[in-house]
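> Structure, please.
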Amino acid sequence: MTRILGIDPGSQRTGIGIIDVGADGRLQHVYHAAINVLGNEDFHQRLKQIFDEISSVVDMYAPAEVAIERVFMARNPDSALKLGQARGAAICAVVNKGLGLSEYAAKEVKQAVVGGGAADKAQVQHMVGVLLNIPGKLQADAADALAIALTHAHTRSSVERLGIPRTAWRRRR
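The predicted structure is shown next:
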């Protein structure tokens, strides 16, 4: 079994999702949650909360691999900056625990989980539930984090089969 932590960074809510991948490729849901940092008025405290909670999850669940969503360019520069800072707090928490991480663009995640890069949040939530056999509606940020973990699981499997680095077959922008 390989345990994968997926992280969907956000300045208001950061999604985290953990799956196990068997040697035969079977996927199993382990844990998911959304870190809600809206209770902290001070943005610095939000970043600390993201760092602390991801650190605790890594300690508790001991993932072997970590995947995070790559930042997209937002229309609002202030929002993009805050998202980048939240992402940085998450990355620091993971790297501080001695883990490396892989990054995936939102379109890559949607393509891997739903089959199309233009899928909406509801489609991602539904497919994550189906793929991991999770009944009921998932919280959007937690579903996105699980989708990132699923994308990493599918990608690492393809890389192993192809025997070439992921960067060699990714489409250039």
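
> okay, CA-based contacts and neighbour counts for the rest of this
Fine.

> Strands of this protein, start to end?
2-8, 13-21, 27-36, 65-69, 102-104 (DSSP state E).

> Tell me where the longest helix sits in the protein.
Longest helix of the chain, by residue count under DSSP state H: helix 140-162.

> That one versus strand 27-36: what angle between them?
Interaxial angle, helix 140-162 versus strand 27-36 (axes from the mean of the first three to the mean of the last three CA atoms, to 10 degrees): 140 degrees.

> this one as well, want them side by side:
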Amino acid sequence: MRVLGVDPGLTRCGLGVVDDAPGRPLTVTAAGVLCAPADADIGHRLLLIECGIERWLDEYRPGAVAVERVSSRYNVRTVMGTAQASAVAILCAARRGLPVAWHTSSEVKVAVTGSAGAGKAQVGAMVTRLLQLDVPPEPADTADALALAICHIWRAQALNRLQQAHATACPAPALARLRKGTIR
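Next up, the predicted model:
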């Protein structure tokens, strides 16, 4: 599985591509930041982000995209900009029929560090360790994007195991009868 993690922002949009193969450690394929001038109008900034994400999707061909879910704990202006950049990432993925998953920053922090209160330095350190990198990814937006991809990979694996366990425990014919009310 190859996942593109997107840490949305209007001036810096972190991107990270992580690969997962059975029996092998996670590997980073690419990591970086799309930058847009803070003094440019919003339309131009969103266009730069779109072009950059499109290039990454064309070049790295992920099977899924993980985007940070916007949190309302920030001020409204920050939330709006983040939401707009998120929408661009979602649109780019939708054009290709790619599944998109949203993860809150707390979910990502718990997945990679074990603590929802982890700081940027802790996330960067754990991403460095998990991906067996020589140095922490810089800037923090890049580490956050890689952490999003890692979180998605691990959550997808857990969800698949749960679905398989459910299918084994409750075969489809029994589930259909249960839904019809013939099994009590």
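
> Any idea what the TM-score comes out to?
The TM-score (TM-score structural alignment, normalised by the length of structure 1) is 0.89; 164 aligned residues with a CA RMSD of 1.6 Å.

> so which of the strands of structure 1 is the most packed in?
Across the strands of structure 1, averaging neighbours per residue (mean count of other CA atoms under 10 Å) puts strand 2-8 on top, at a mean of 26.

> From the contact counts, what lies against it?
Other helices and strands packing on strand 2-8 of structure 1, by 3 or more CA pairs under 8 Å, 6 or more residues apart in numbering; DSSP states H and E, are strand 13-21, strand 65-69, helix 140-162.

> Relative to residue 82 of structure 1, which of the ones you listed is closest?
Shortest distance between residue 82 of structure 1 and those, using CA to CA, is found for strand 13-21: 11.8 Å.

> That closest one corresponds to what range in structure 2?
The aligned range for strand 13-21 of structure 1 in structure 2 is 12-20, by TM-score structural alignment.

> Contacts for the matching stretch, please.
1-8, 26-36, 49, 60, 62, 85, 141-146, 149-150, 153 (CA atoms under 8 Å, 6 or more residues apart in numbering).

> re earlier: could I get the strands of structure 1 as CSV with distance to residue 110 of structure 1?
Below are the strands of structure 1 laid out as CSV (distance: least, CA to CA, whole Å):
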stretch, distance to residue 110 of structure 1
strand 2-8, 13
strand 13-21, 16
strand 27-36, 18
strand 65-69, 11
strand 102-104, 10
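
> Which one of those strands lies nearest to residue 128 of structure 1?
Nearest to residue 128 of structure 1, of the strands of structure 1 and by CA to CA, is strand 27-36 at 9.8 Å.

> Now do the longest helix of structure 1 against strand 13-21, angle only.
Orientation check (the same axes, to 10 degrees): helix 140-162 of structure 1 against strand 13-21 gives 40 degrees.

> Helix 140-162 of structure 1: average distance to aligned residues in structure 2?
Taking mean CA distance after the TM-score superposition for structure 1, the mean distance separating helix 140-162 of structure 1 from the aligned residues in structure 2 is 0.7 Å.

> What residues sit buried inside that helix?
The neighbour-count check on helix 140-162 of structure 1 (16 or more other CA atoms under 10 Å) flags 140-153, 155 as buried.

> just how off-centre is that helix within its chain?
8 Å (CA atoms, centre = their mean, to the nearest Å).

> How about stretch 45-52 of structure 2?
18 Å.

> Stretch 117-127 of structure 2 now?
That offset, for stretch 117-127 of structure 2, works out to 16 Å (CA atoms, centre = their mean).

> where's the nearest residue to residue 142 of structure 2 once chain neighbours are set aside relative to residue 72 of structure 2, distance?
Among residues not flanking residue 142 of structure 2 along the chain, residue 14 sits closest, at 4.6 Å (CA to CA, 6 or more residues apart in numbering). As for residue 14 of structure 2, its distance to residue 72 of structure 2 is 20 Å (criterion: CA to CA, to the nearest Å).

> need the helices and strands packed on strand 2-8 of structure 1 in JSON lines with distance to residue 112 of structure 1, can you?
Shown next, in JSON lines, are those (distance: least, CA to CA, whole Å):
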{"stretch": "strand 13-21", "distance to residue 112 of structure 1": "15"}
{"stretch": "strand 65-69", "distance to residue 112 of structure 1": "13"}
{"stretch": "helix 140-162", "distance to residue 112 of structure 1": "6"}
